[in-house]
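A.B. asks: with the input below, show me the fold.
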Amino acid sequence: MEITFLGTSSGVPTRSRNVSSVALRLPQRAEVWLFDCGEGTQHQLLRSDVKVSQLTRIFITHMHGDHIYGLMGLLASCGLAGNAQDIEIYGPPDLSYYLEACAKYSHLKLSHRVRVYGVSPGLLHEDEEFKVSCGLLKHRIPAFGYRIVEKDRPGRFNVERANALGIPSGPIYGQLKRGETVTLPDGRRIRGKELCGETETGRKVIYCTDTVFCEGAVELAQDADVLIHEATFAHQDAQLAFDRLHSTSTMAAQVALAAGVKRLIMTHFSPRYAPGNNLQLEDLLAEAKAIFPNTIMARDFMNYEVPRRLNYEL
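C.D. replies: Below you'll find the model as predicted:
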């Protein structure tokens, strides 16, 4: 699992930061999942190492323009390029009406391979490897955070020991690899777990924006390997954060601390903290690290490999 930040500014783009979008790359299945799609996202994709041809799912947090204005253009480009795979889009119930209106007035026929699902809190998607759920955050309009959970995987199967026990190769190996108990033709019962190494714990990635500090974010982020959380304002601008229902750097750190996450990555920064101003983004990072030391600050085109649980070194 590798995260690529395509846009890390809030509200409007700057010279160095585009508006919100994050790509989650799943190389084991050659898929890309996109979270939010602000204006210019497809240009950011073209400048990155992310392959648009692998895009299969898009998750939209809410209906503000800096999170959705790039979606229709991206879908149109995917259609013109003749992308062969289905694209499933998840977001607030109004998202389907927005896309229908855009398609109608721009005279675009959306591909039949594009499917849109209105979300509500709970499980959204599950397959053999992943579960995706969402929860309500606290913003001026309905906004959802997303939780991506990689399922646990059995440890390495000990082929040498299986051979020594005289277990015939074939479908039985697959059952044992899954940890099942198998009865051999000679009557012996073999427990697959005894032939596999330690279970590999699945990773958890959480995406929370836009929101002021809320218990919904804490609940969603429980025991996460990586929490991507907005940090629009500095702590001294907390009143602005409360007025606009956004988070400060310290609020993001408090969510991470309360949820017991392993790593916090802050994003969605106000342009008011540009170089040369009294407060700069390095000040927001220092504020967050005073509460939650394992914090880093996202920048456009930053790649972050989500580590296995054995290694959380900085």
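
A.B. asks: make it CA atoms for all contacts and neighbour counts henceforth
C.D. replies: Fine.

A.B. asks: ranges for the helices of the stretch 51-200 of the chain?
C.D. replies: Here the stretch 51-200 of the chain has its helices, by DSSP state H, counting those that start in this stretch, at 65-68, 71-80, 95-105, 159-164, 171-177.

A.B. asks: Gln222 contacts Arg263, correct?
C.D. replies: No - with contact defined as CA atoms under 8 Å, Gln222 does not reach Arg263; the gap is 11.8 Å.

A.B. asks: tell me which of those two has more neighbours.
C.D. replies: Arg263 (23 against 20; other CA atoms under 10 Å).

A.B. asks: my read: that one touches Asn294, true?
C.D. replies: Yes - with the criterion set as CA under 8 Å, Arg263 and Asn294 qualify as a contacting pair; they are 5.4 Å apart.

A.B. asks: about what we covered before: for Ala298, find the nearest of the helices of the stretch 51-200 of the chain.
C.D. replies: Judged by CA to CA, the one of the helices of the stretch 51-200 of the chain that comes nearest to Ala298 is helix 65-68, at 16.6 Å.

A.B. asks: one more, for comparison:
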Amino acid sequence: MELLFLGTGAGVPAKLRNVSAVALKLLQERGAVWLFDCGEATQHQILHTRLKPRRIEKIFITHLHGDHIYGLPGLLGSRSFQGGKEGVTVYGPKGLKEFITVTLSVSKTHLQYPLNIMEIEEGILFEDKDFIVEAKKLDHGIDSYGYRIQEKERPGPLLVEKLKEQGMMPGPYYRELKEGKKVVLENGSVINGVDYLGDSQKGRVVTILGDTRPCTAALQLAEDADVLVHEATFADGNEEMAWEYYHSTISQAVDIAKKSNAKLLLLTHISSRYTEEDGRQLEAEAKQLFDNCVIASDFLEVKVPLQTE
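C.D. replies: I've put the predicted structure just below:
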């Protein structure tokens, strides 16, 4: 599980930062990528990475401001032209379906894969045997959502040494035992994988918030998160401007991280007024408030480790 930032700027594209998009790479977990927001030129940013658009199976849009959605029609169309056949589900606020369908219709873009558009409300959006995705409405000028991606509890490690003590050396049975299944050996004896697994591993939590002022929903979504992605459009000292434009300052984002007990804070949606040198200074100031904090830059990749690592 890794996060790949494709755009970390706010409002308009800039030389230093493109507009909002972040990919959650779940290649080992499900062979797929989930994309959160898709600002203008997101597909251009993808060209500079190893990410394959055909791997994108879900797209979560936080809100319908242009710097978060203007790249979506192009990406959907290019994915089809590049041979993507597997279906895609796009989640987002009311109005998203009209935006996508009208744009594709007017441009005569015909997708070669099924597209499912789900206009959301607060609650559980998706759940399978491995993950739960929950959304809550944040405090912004238009409907803006935050997403909590929670991995379910993972089976414990296979106790290889214990198996070897029983005379069972590594082989094809190990995979089934790792899954907690029973296997029948050639001599007829039965081994239950459950008896050879260590303690289960707590699943990871990644919280990705859309544009927002500090609010209760942000705290709830970020509770005990392994990684919190929070906007920090303005530097400290600009609280009034942040409030007026429904955004957050760095220290306000840090406050959410501390109160929610998040382990790592990744700050994004940085105003284009800040230079690269400004960014280094802002990160230094942020670290004084919360040591495990990084101001994300375009193409930053962050691994979300298992809690045992």
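
A.B. asks: re earlier: looking at the helices of the stretch 51-200 of the first structure, which is buried most?
C.D. replies: Between the helices of the stretch 51-200 of the first structure, the one whose residues have the most neighbours on average, counting mean count of other CA atoms under 10 Å, is helix 65-68 (a mean of 22).

A.B. asks: how far off centre is it?
C.D. replies: Here the centre of helix 65-68 of the first structure is set off from its chain's centre by 17 Å, with CA atoms, centre = their mean, to the nearest Å.

A.B. asks: ok, now stretch 228-242 of the second structure?
C.D. replies: 21 Å.

A.B. asks: what about Phe299 of the second structure, neighbour count?
C.D. replies: When counting by other CA under 10 Å, one arrives at 18 neighbours for Phe299 of the second structure.

A.B. asks: just Arg273 of the second structure next, same as before
C.D. replies: 12.

A.B. asks: how many other residues sit next to the residue nearest to Phe233 of the first structure when sequence neighbours are not counted?
C.D. replies: Nearest residue to Phe233 of the first structure in three dimensions, chain neighbours excluded: Thr248, at 4.4 Å (CA to CA, 6 or more residues apart in numbering). Using other CA under 10 Å, the number of residues around Thr248 of the first structure comes to 30.

A.B. asks: can you get me the start-to-end distance on stretch 113-125 of the first structure?
C.D. replies: Criterion CA to CA, to the nearest Å; first-to-last residue distance in stretch 113-125 of the first structure is 17 Å.

A.B. asks: would you mark the buried spots in that stretch?
C.D. replies: For stretch 113-125 of the first structure, burial by neighbour count (16 or more other CA atoms under 10 Å) applies to Val114, Val116, Tyr117, Val119, Ser120, Leu124.

A.B. asks: likewise stretch 255-273 of the first structure?
C.D. replies: Within stretch 255-273 of the first structure, the residues that qualify as buried are 255-259, 261-271, 273, counting by 16+ other CA under 10 Å.

A.B. asks: how about stretch 230-248 of the second structure?
C.D. replies: Within stretch 230-248 of the second structure, the residues that qualify as buried are His230, Glu231, Ala232, Thr233, Phe234, Ala235, Asp236, Glu239, Ala242, Tyr246, His247, Ser248, counting by 16+ other CA under 10 Å.

A.B. asks: want to throw the residues you listed into JSON lines with secondary structure and distance to Leu6 of the second structure?
C.D. replies: Supplementary listing: these in JSON lines, determined by DSSP: H, G, I helix; E, B strand; the rest coil; distance: CA to CA, whole Å:
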{"residue": "His230", "secondary structure": "strand", "distance to Leu6 of the second structure": "15"}
{"residue": "Glu231", "secondary structure": "strand", "distance to Leu6 of the second structure": "14"}
{"residue": "Ala232", "secondary structure": "coil", "distance to Leu6 of the second structure": "16"}
{"residue": "Thr233", "secondary structure": "coil", "distance to Leu6 of the second structure": "17"}
{"residue": "Phe234", "secondary structure": "strand", "distance to Leu6 of the second structure": "20"}
{"residue": "Ala235", "secondary structure": "coil", "distance to Leu6 of the second structure": "22"}
{"residue": "Asp236", "secondary structure": "coil", "distance to Leu6 of the second structure": "25"}
{"residue": "Glu239", "secondary structure": "helix", "distance to Leu6 of the second structure": "27"}
{"residue": "Ala242", "secondary structure": "helix", "distance to Leu6 of the second structure": "24"}
{"residue": "Tyr246", "secondary structure": "coil", "distance to Leu6 of the second structure": "23"}
{"residue": "His247", "secondary structure": "coil", "distance to Leu6 of the second structure": "20"}
{"residue": "Ser248", "secondary structure": "coil", "distance to Leu6 of the second structure": "21"}
